[in-house]
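# quick one, what's the 3D model for this:
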Amino acid sequence: MTRVVVVDDQTLIRQGIRGLLEVADIDVVGEADDGRAALAVVAETTPDVILLDLRMPRFDGIWTLERLRAADVDIPVLVLTTFDDDELVLAALRAGARGYLLKDVTLDQLTRAIRTLADGGTLIAPSITDRMLRAIRSGPSPVGPPGGHVPGLTEREQEVLRLVAQGYSNREIAEVLFLAEGTVKNHISTILTKLGARDRTNAVLRALHEGILD
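Reported below is the predicted structural model:
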């Protein structure tokens, strides 16, 4: 069973999400009302996915993402918020979020997103994807080394990156491309190095900005 920590400053929202997820056979192993409390709960419970609101008093979602990254906590974070502001979306992704959904999603969409992240994939709400891509293409490169130089990816690495961009997990990529899962992990490690990206989501952002992916 997938294990989740829910981080939201509103008690009713947390309780509602817990009740819905438990009906869907997802185990809510902890709750927190701000980022500082979230760090403690995550350290204690080591969930498969962190479900994170962005706008919270005191220690908000971006603060939480940055602290998790600084502590090398490799637990995927799915942002679940009412805010679809372009700058906030990009800030969350740059800070390390692997997924971004709005709170108007259905239970089925939410559970599928949680399981996708738990399985190594990424997911961004389709309703904000077009605006996000326009912002990436019109602004400075979101990740990567100074100067913007991106070493070329091999054809196989581009195939892997396209599937990563579509939210495929390592296992699913291996099945589609008839590769060993360890080989896929090696390809992804090489892609991250070449793109100067710290994780899969930032690799996709970098590749979109540089025109490697369309």
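
# CA atoms for contacts and neighbours, from now on please.
Will do.

# roughly how far does the residue nearest the centre of the chain sit from Leu52?
Nearest to the mean C-alpha position of the chain, by CA atoms, centre = their mean, lies Arg98 at 0.5 Å. Between Arg98 and Leu52 the distance is 11 Å, computed by CA to CA, to the nearest Å.

# anything in contact with each of the two?
Jointly contacting Arg98 and Leu52 under the rule CA atoms under 8 Å, 6 or more residues apart in numbering are 77-78.

# can you give me the strands in this structure?
3-7, 27-32, 49-52, 77-81, 99-102, 123-124 (DSSP state E).

# how about these in CSV, adding distance to Glu181 and mean neighbour count?
Formatted as CSV, these follow (distance: least, CA to CA, whole Å; neighbours: other CA atoms under 10 Å):
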stretch, distance to Glu181, mean neighbour count
strand 3-7, 23, 25
strand 27-32, 27, 20
strand 49-52, 21, 26
strand 77-81, 23, 25
strand 99-102, 22, 24
strand 123-124, 20, 24
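
# nearest to Leu133, of these?
Of all the strands of the chain, it is strand 123-124 that lies closest to Leu133, at 11.3 Å by CA to CA.

# on contacts alone, who are the packing partners of the closest one?
strand 99-102, helix 107-118 (3 or more CA pairs under 8 Å, 6 or more residues apart in numbering; DSSP states H and E).

# tell me the buried residues in whichever helix in the chain runs longest?
Using DSSP state H to define each element, the chain has its longest helix at helix 181-195. Using 16 or more other CA atoms under 10 Å as the test for burial, helix 181-195 gives 181, 184-185, 187-188, 191-195.

# what do you get for stretch 170-184?
170-174, 181, 184.

# which two in the residues you listed are spaced the farthest apart?
Farthest apart among the buried residues of stretch 170-184 by CA to CA are Glu172 and Val184. That separation is 9.8 Å.

# would you mind measuring from Ile191 to Gly121?
15 Å.

# now the longest helix of the chain: how far from the chain's centre is it?
For helix 181-195, the separation from the chain centroid amounts to 17 Å (computed by CA atoms, centre = their mean, to the nearest Å).

# quick one more, to check against the first:
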Amino acid sequence: MTEKTSPGLLRLMLVDDHPVVRQGLRAVFGSFDDIEVVAEAGDGAQALQLLRVTEVDCVLMDLQMPGVDGVTATRQITALPDGPAVLVLTTYDSDADIIAAVDAGASGYLLKDAAPELIMDAARRAARGESALAPEVADRLKHRTRSSQTLTRREVEILELLAGGATNRAMAKELFISEATVKTHLVHIFDKLGVDNRTTAVATARERRLIR
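Below you'll find the model as predicted:
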């Protein structure tokens, strides 16, 4: 990641599949003298193409997009030599989304209803190589890390599939594991959530915002 060493112009790329959202963000950022939106993309693939020919300090990345989604694009962008920072700006705030984005290398995670000043401060910090997580996101990650009953990423994946109505066989096929392994994960999930059946597991996970 390239760090900014001077308080000069901050170059942003907006990545969102909704043109109206990008237009609104561009209008908001236009009120800041030290910020310039230098590129826009409708999905992760287009963002990666533009980064080959555009100098960017920070990418504001949506998560749910057709084609290359935000998590995949974030992982690919942060793997680039001297690639820009990625600040996730989304409407989704489940633990599964947050963890996936942070694991992919995102420097920050904010919701789209955040104040413009907060978004700009986060973008500046991300471009300097600092963490730029929203306070509530940071608190949730801290609590999750400290909890002895934390679900693993694979267990969250199992719960997501379970919520979609997948059978053990379907989950095994989707995750390239055996049905016996799926059953083992379910036992651990039930124990951690304090439940004894699939329906209650999904309901509890949604209530605790572990899945969407």
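
# rewinding a little: which one of the buried residues of helix 181-195 of the first structure is nearest Ala37 of the first structure?
Once CA to CA is applied, the member of those that ends up nearest Ala37 of the first structure is Leu192, at 31.0 Å.

# quick check: closest non-adjacent residue to the closest one.
Among residues not flanking Leu192 of the first structure along the chain, Ala203 sits closest, at 6.1 Å (CA to CA, 6 or more residues apart in numbering).

# and for Arg94 of the first structure?
Asn202 (6.5 Å).

# Provide the aligned range in the first structure for the longest helix seen in the second structure.
Counting by DSSP H, the longest helix found in the second structure is helix 179-193. Per TM-score structural alignment, helix 179-193 of the second structure has no counterpart in the first structure.

# who are the packing partners of that helix?
helix 153-163, helix 168-175, helix 198-207.

# and the angle for the last one with helix 179-193?
Interaxial angle, helix 198-207 of the second structure versus helix 179-193 (axes from the mean of the first three to the mean of the last three CA atoms, to 10 degrees): 60 degrees.

# buried ones in helix 198-207 of the second structure?
Those buried within helix 198-207 of the second structure under the rule 16+ other CA under 10 Å are 198, 201-202, 204-206.

# Glu117 of the second structure matches what in the first structure?
Aligned partner of Glu117 of the second structure by TM-score structural alignment: Asp108.

# what's the neighbour count on its match?
11 (other CA atoms under 10 Å).

# for the aligned partner of Ala104 of the second structure in the first structure, give its distance to Arg69 of the first structure.
Counting by TM-score structural alignment, Ala104 of the second structure lines up with Ala95 in the first structure. Distance, Ala95 of the first structure to Arg69 of the first structure, using CA to CA: 7 Å.

# who has more neighbours, those two?
Neighbour count, other CA under 10 Å: between Ala95 of the first structure and Arg69, Ala95 has more, with 21 against 16.

# what sits against that one?
With CA under 8 Å, 6+ apart, Ala95 of the first structure has these contacts: 62, 65-66, 69.

# same thing but at 10 Å, please
61-70, 89, 198, 202 (CA atoms under 10 Å, 6 or more residues apart in numbering).

# among these, which are located in helices?
Per DSSP H, the contacts of Ala95 of the first structure map to helices at 61-70, 89, 202.

# filter these to the buried ones?
61-69, 89, 202.

# I'd say the residue nearest to Leu192 of the first structure and Glu157 touch.
No: Ala203 of the first structure lies out of contact with Glu157 (CA atoms under 10 Å); the separation is 11.7 Å.

# and these two? which has more neighbours close in?
Neighbours per residue (other CA under 10 Å) separate Ala203 of the first structure from Glu157, with Ala203 holding more: 25 against 17.

# residues in contact with Glu36 of the second structure?
9-13, 26, 29-30, 56.

# farthest-separated two in the residues you listed?
Largest pairwise distance in the contacts of Glu36 of the second structure, by CA to CA, is 16.4 Å, between Gly30 and Val56.

# more crowded one of those two?
Of the pair Gly30 of the second structure and Val56, Val56 is the one with more neighbours under other CA under 10 Å, namely 22 against 13.

# what's the counterpart of the more buried one in the first structure?
By TM-score structural alignment, Val56 of the second structure lines up with Pro47 in the first structure.

# correct me, but that match touches Ile26?
No: contact criterion CA under 10 Å: Pro47 of the first structure and Ile26 do not qualify, at 11.0 Å.

# who touches both of those two?
2-4.

# reformat those residues as JSON lines; add distance to Ala40 of the first structure.
Below are these laid out as JSON lines (distance: CA to CA, whole Å):
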{"residue": "Thr2", "distance to Ala40 of the first structure": "20"}
{"residue": "Arg3", "distance to Ala40 of the first structure": "16"}
{"residue": "Val4", "distance to Ala40 of the first structure": "14"}
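
# and which of those residues is nearest to Val79 of the first structure?
Val4 (12.5 Å).

# residues in contact with the closest one?
Residues near Val4 of the first structure by CA under 10 Å, 6+ apart: 18, 21, 26-31, 42, 45-51, 77, 114, 118.

# number of residues surrounding Lys107 of the first structure?
For the record, residue 107 of the first structure is Leu, not Lys. The burial count for Leu107 of the first structure: 15, using other CA under 10 Å.

# contacts only, for it.
With CA under 10 Å, 6+ apart, Leu107 of the first structure has these contacts: 17, 20-21, 23-24, 113.

# the same query, at a cut-off of 7 Å, please.
If a contact means CA atoms under 7 Å, 6 or more residues apart in numbering, then Leu107 of the first structure has no contacts.
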